[in-house]
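Asks: Sequence first, predicted model second:
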Amino acid sequence: MLSSLPFPRLRQALGPLLLALATVLCLLPFVALCWYAHPSADDFLQATDVHKHGRWGYMPHMYLTWTGRYTSIVLWALLNPVQYGGNITGGYGAICLLLLLALPAALYVLLRTLLADEFRRRTLWLSSGVLTSLLLWQLPSPAEAFYWIVSGYNYLLPALLTLLWLAVLARHAGAISPTEKRNWLALAGVLAVVIIGCNETNAVPIAVGVTGFTVLRCLRQRRLPWDYVWLSAVVAVACVATFLAPGNFARLGPVHEYSIMESVSKAALSSYRFVCNWLGNGALPALTLLLLPVSCRLWRLPDLPLNRLAQHPWFSTLLMAGSLVLVAFMGWRFNNQALPFRTRNVLYLFFLVGWFLNAHAWARYLWRRTERPAFALPLFVRAGLVLWILGAFIGGHTLTLRGQETTDNYNNVLLAYQDWLGGAAARYDAQLTSRYHALQQPGWLPDDTVVEPLQGPPYTVLFGDITPDVSDWSNQAYAEYFGKKTIRTD
């Protein structure tokens, strides 16, 4: 049947089908690994604190003594399955799965908003699947993104809400009636308050972006854009509530090890390394070239939300670069170290979205000046770019420059399949299930407890386990949760 079709129609039918199959195969192992996820570190710490103070007493206690992340505090208090006892892992994998599946859904909402009705829904879903696959491929740490709930609430969830926030702002900009504009603006304000209350990685770019856009709009229109002035004020109040919380000052670490200039220098170098790692295998530039004909077709639609967002390529590029350096600066200045992987996960997500937005913005800038009616790549160029992407997926990490971490540029999809089908995840699940059962037996284990360390744990799933050091804070949280005096591994 297919052989009787003309070649162009055959290629048109098979191309999306094969791409959809590839995206499903990229997502499949991460979905399967949700059933092997187990709590660790802060999951136990937050659960015991909730038991001590009660759910409603826990919230002000954390805000006053530990952190200003008020949204995260509410999530820790109400939606941490570990605190409900009984089956420790009950509901844990389900929340991991929801956070994972929310990723392509949020990308779909953003794409549908920016591209309006120019593409079919199945095409937009396919595009969100491709973006999800790119993210999973080079994500700095899948374990800290999807399989550690405290990190998921702190970083992944607000990142996804930020994508929805961008979609809401696009809806506000394209609304016609004043009532509709007010409703979208109000929703943008609510989302901003929720997002900023999760972590600084999202808060800082939002604050810089909204303020900068408001100033730019004011200069261009020579009047105050009151809607964005109001949104900037809401963002400022939320940032004050988060950054100046008493808990942030109560847990201040040692004095700054690096001066401001040293922190800026280290932040710039860290950002440079991040970008080199993310672009080093050439997959993103290759895919960008493949999408140039689509960009050329879209730029002539002035009312398209994507084009309104791409009006200022200099601003969007500087915002992405500046936000990356500023977030890295905060790590060096206030924590005296490079950003943790969970923060890099969020940065890579925004870099991925920002890369394609900026690519279209600069391509649009070029199309407008050349007034090119159409743009097409020769077949051999397209074939070469596709082969390059496939080669980078299969073995690109062996060819690119490595960063400071041994897993930089690794293909997480292949590692996830290895952890799943190779049995590492199942062994990890069996070892921890056996440990929980032993720790919960009354009177069988002494207060000073020694347990076997994990053997060959899966890289994709495990964030951290207890150590041989009984004074380690994660050991202490673990011991307190199970009612032991101390606990350690052999």
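Replies: Ah, there it is. As the structure is a prediction and not an experimental result, all values here were calculated from the model.
Asks: When you work out contacts or count neighbours from here on, use the C-alpha atoms and nothing else.
Replies: Noted.
Asks: Leu103 versus the residue minimising distance to the centre of the chain, what's the distance?
Replies: Closest to where the C-alpha atoms of the chain average out (CA atoms, centre = their mean) is Val346, at 3.5 Å. Using CA to CA, to the nearest Å, Val346 is found at 12 Å from Leu103.
Asks: quick one on the thing from earlier: and the residue nearest to the centre of the chain, what is it in contact with?
Replies: 155-156, 159, 201 (CA atoms under 8 Å, 6 or more residues apart in numbering).
Asks: So which of these are in strands?
Replies: Using DSSP state E, no member of those sits in strands.
Asks: Widest-spaced pair of these?
Replies: Taking CA to CA, the two most distant members of the contacts of Val346 are Leu156 and Thr201; they sit 10.7 Å apart.
Asks: ok so, going back, and the gap between the residue nearest to the centre of the chain and Thr71?
Replies: Val346 sits 17 Å away from Thr71, going by CA to CA.
Asks: try Leu415
Replies: In terms of CA to CA, Leu415 sits 33 Å off from Thr71.
Asks: neighbour-wise, which of the two wins?
Replies: Each of Leu415 and Thr71 has its neighbours counted (other CA atoms under 10 Å); Thr71 has more, 20 against 17.
Asks: Quote the end-to-end distance of stretch 457-466.
Replies: End-to-end distance for stretch 457-466: 13 Å, by CA to CA.
Asks: Ok, stretch 136-154 next?
Replies: Terminal-residue distance, stretch 136-154 (CA to CA): 19 Å.
Asks: That one: how far from the chain's middle?
Replies: Offset of stretch 136-154 from its chain centre (CA atoms, centre = their mean, to the nearest Å): 7 Å.
Asks: Stretch 294-303 too?
Replies: Taking CA atoms, centre = their mean, one finds the center of stretch 294-303 at 28 Å from the center of the full chain.
Asks: now stretch 73-86
Replies: Here the centre of stretch 73-86 is set off from its chain's centre by 22 Å, with CA atoms, centre = their mean.
Asks: Flag every buried residue along that stretch.
Replies: Within stretch 73-86, the residues that count as buried by 16 or more other CA atoms under 10 Å are 73-83.
Asks: Next one for the comparison:
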Amino acid sequence: MSDAMTSRIHRALPIFTATLPAAAIAFTALAMTLFAFMQTDDFCTFGRVAAAHGNPFPDIATLYMQWTGRYSSIVAMTAAAAASHVVPAEFLYPAGLLACALVFLWACVSASRLVDREMRPNFPWAVAAFGTVMLLMPSKLEQYLWLTGATVYFLGASLFLVLLARVAAAGTRPLSVRGEVPIWALVVAVVGFNEFVAVMVAACLAVPAFAALRTGGPLRPHLIRYAVFAAAFAAAVLAPGNFARDSASVLARHDLQAALSTGWESLQLFAARFVVEPTETCAALLASAGAGMLLSQSSRPTPNSHWVPWVMVLALAIPVHLVAYPFLVGEAAPGRVLNQAFTFAAIAALILAGRGGAAVAQRAGARSLLIGCVTLGLAGLTLLTSSTYRTVFKTAVDFAPKWHAEQLERHAGLQLLRGTRRPAYVRPFTREDANPPIYAGGDVGPDPKYWINQCAAGYYGIGAVIQMRRE
């Protein structure tokens, strides 16, 4: 074995060991998706596609014309519903959520380039960031354990991070059509997930455009990017479904003064819901800093202008989400919107910590590997032994498998009645109380006219679904 190979192994082994606690958290988050199952709005989408014999296009057209312009999320969700005619839902549903989580892991790897002074991926940082965000996300159900929420917010936020990293990397090399095509495609895809991430895309594209104006660089590539953005944004915002939905609303929409007032309420809700223990916050930041120290020393560090603007764009997520949602909808931002804001703000803070660690590595010299490994490992162990992780792990081990088994048992029973148009009586889940932990957001009720009951009945093709009284 050559000396170079031996040196690489000696360097990789402590890095691998130090990353193990963060990897354990990440693995737990990925494993949690395997115990999720359809609920609430999922039944509505799957039911509409089932009524069309697995053809997703009528539902895509109906939603776009009558409900929303979020074309990317519509396509993603209806595609999953159509696939359920080929792949059983009990396999497809968790696989879809796992795929969304893996896209976010890819997004963290992409964002890790902003931590490196030479714009290379930093895998320990990506694993630590992925595990941290998934662990500390307050509404895990709305983010990555519920397919409807995941396709609207989680998937869009993940692809936005990929877009941001690509735009940042494009600023460090000559622009070319070949390099621009993926950016155009990502712009079109991301804008169609939700309005808030669309505003973030506009801010993301503004960073290199203003840099070109300041330095006298070519403006044509940036004008093309904004032309693509404008077309996608128009398709999303001017969708007939937006106007049809707004016409039936009695809320104060598109009122800036009311939006600012409600935005303040959203900020208070954000502060109340997203309180994280100081120990866990410090551990997350130290883990990112430790991962940042593991980068190879660069003889020519990148200037701050190559990464600071992107952190500022991500930090804009909180005011954008807290004001834009009340302006568009007329009420305070719900948990799923706050989740998206939290994701961007957390990634911004972790990038800052990682860059701080990279700066320390420049001063520490040869000791940076040891300091980085110790910092990353101890911070990861702190998160691994935290009360938040213990709660999540206990839920994943004790609650999730039994709850999932009861979901599948009910699903199998209702499948036997498919197409009979007979009413079905189902028992309440024995593992569910008024507020079941993490996984369950809502269930059918005793009233067959309740919207979840109607959606479930439509999906299974039966007359009605009625929940019996708890014994």
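Replies: That came through fine. Quick caveat, the model's predicted, so the values are computed rather than measured.
Asks: And the TM-score, once the two are fitted together?
Replies: After superposition, the two chains reach a TM-score of 0.80 (TM-score structural alignment, normalised by the length of structure 2), with 450 aligned residues with a CA RMSD of 4.1 Å.
Asks: Settle this for me: Ala192 of structure 1 is touching Trp165, isn't it.
Replies: Yes. Under the criterion of CA atoms under 8 Å, Ala192 of structure 1 makes contact with Trp165 at 7.2 Å.
Asks: OK, contacts around Thr467 of structure 1?
Replies: Listed by CA under 8 Å, 6+ apart, the contact set of Thr467 of structure 1 reads 453, 475, 488-489.
Asks: ditto for Pro453 of structure 1
Replies: Pro453 of structure 1 makes contact with 467, 489-490, according to CA under 8 Å, 6+ apart.
Asks: Kindly report the same for Tyr36 of structure 1.
Replies: Contact partners of Tyr36 of structure 1, counting by CA under 8 Å, 6+ apart, are 93, 425-426, 428-429, 461.
Asks: Turn the residues you listed into CSV, including distance to Val386 of structure 1.
Replies: CSV is the format used below for the contacts of Tyr36 of structure 1 (distance: CA to CA, whole Å):
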residue, distance to Val386 of structure 1
Gly93, 35
Ala425, 32
Ala426, 35
Tyr428, 37
Asp429, 38
Val461, 30
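Asks: give me the number of residues near the residue mapped onto Val187 of structure 2 from structure 1?
Replies: With TM-score structural alignment defining the correspondence, Val187 of structure 2 maps onto Ala192 in structure 1. Ala192 of structure 1 sits with 25 neighbouring residues when counted by other CA under 10 Å.
Asks: Check which helix or strand the residue lying closest to Ala192 of structure 1 once chain neighbours are set aside maps to.
Replies: Distance criterion CA to CA, 6 or more residues apart in numbering; nearest residue to Ala192 of structure 1, sequence neighbours excluded, is Val235 at 6.4 Å. Using DSSP states H and E, Val235 of structure 1 sits in helix 226-243.
Asks: Report the aligned residue range of structure 2 for the next helix-or-strand element following that helix.
Replies: Per DSSP H and E, the first helix or strand lying C-terminal to helix 226-243 of structure 1 is helix 246-250. Aligned using TM-score structural alignment, helix 246-250 of structure 1 spans residues 240-244 in structure 2.
Asks: cool, stretch 126-143 of structure 1 as well?
Replies: Aligned using TM-score structural alignment, stretch 126-143 of structure 1 spans residues 124-141 in structure 2.
Asks: And the matching stretch, how far out from the chain middle?
Replies: On CA atoms, centre = their mean, the centre of stretch 124-141 of structure 2 falls 10 Å from that of its chain.
Asks: Which residue in structure 2 aligns with the residue nearest to the centre of structure 1?
Replies: Counting by TM-score structural alignment, Val346 of structure 1 corresponds to Gln340 in structure 2.
Asks: Which secondary structure state does that match sit in?
Replies: helix (DSSP: H, G, I helix; E, B strand; the rest coil).
Asks: need the helices for the stretch 251-400 of structure 1, in chain order.
Replies: 260-279, 283-298, 305-309, 313-335, 341-370, 379-395 (DSSP state H, counting those that start in this stretch).
Asks: Report the angle between the helix or strand Gly212 of structure 1 falls within and helix 226-243.
Replies: In the assignment (DSSP H and E), Gly212 of structure 1 maps to helix 200-221. With axes from the mean of the first three to the mean of the last three CA atoms, to 10 degrees applied, the angle from helix 200-221 of structure 1 to helix 226-243 works out at 160 degrees.
Asks: got the contact list for helix 200-221 of structure 1?
Replies: Contacts of helix 200-221 of structure 1 (CA under 8 Å, 6+ apart): 155, 158-159, 162, 192, 195-197, 224-225, 228-229, 231-232, 235-236, 239, 319, 323, 326-327, 343, 346-347.
Asks: same deal with stretch 162-182 of structure 2?
Replies: 106-107, 110-111, 113-114, 119, 183, 186-187, 204-205, 208, 221, 306-307, 310.
Asks: so how many other residues sit close to His61 of structure 1?
Replies: If you count neighbours by other CA under 10 Å, His61 of structure 1 ends up with 16.
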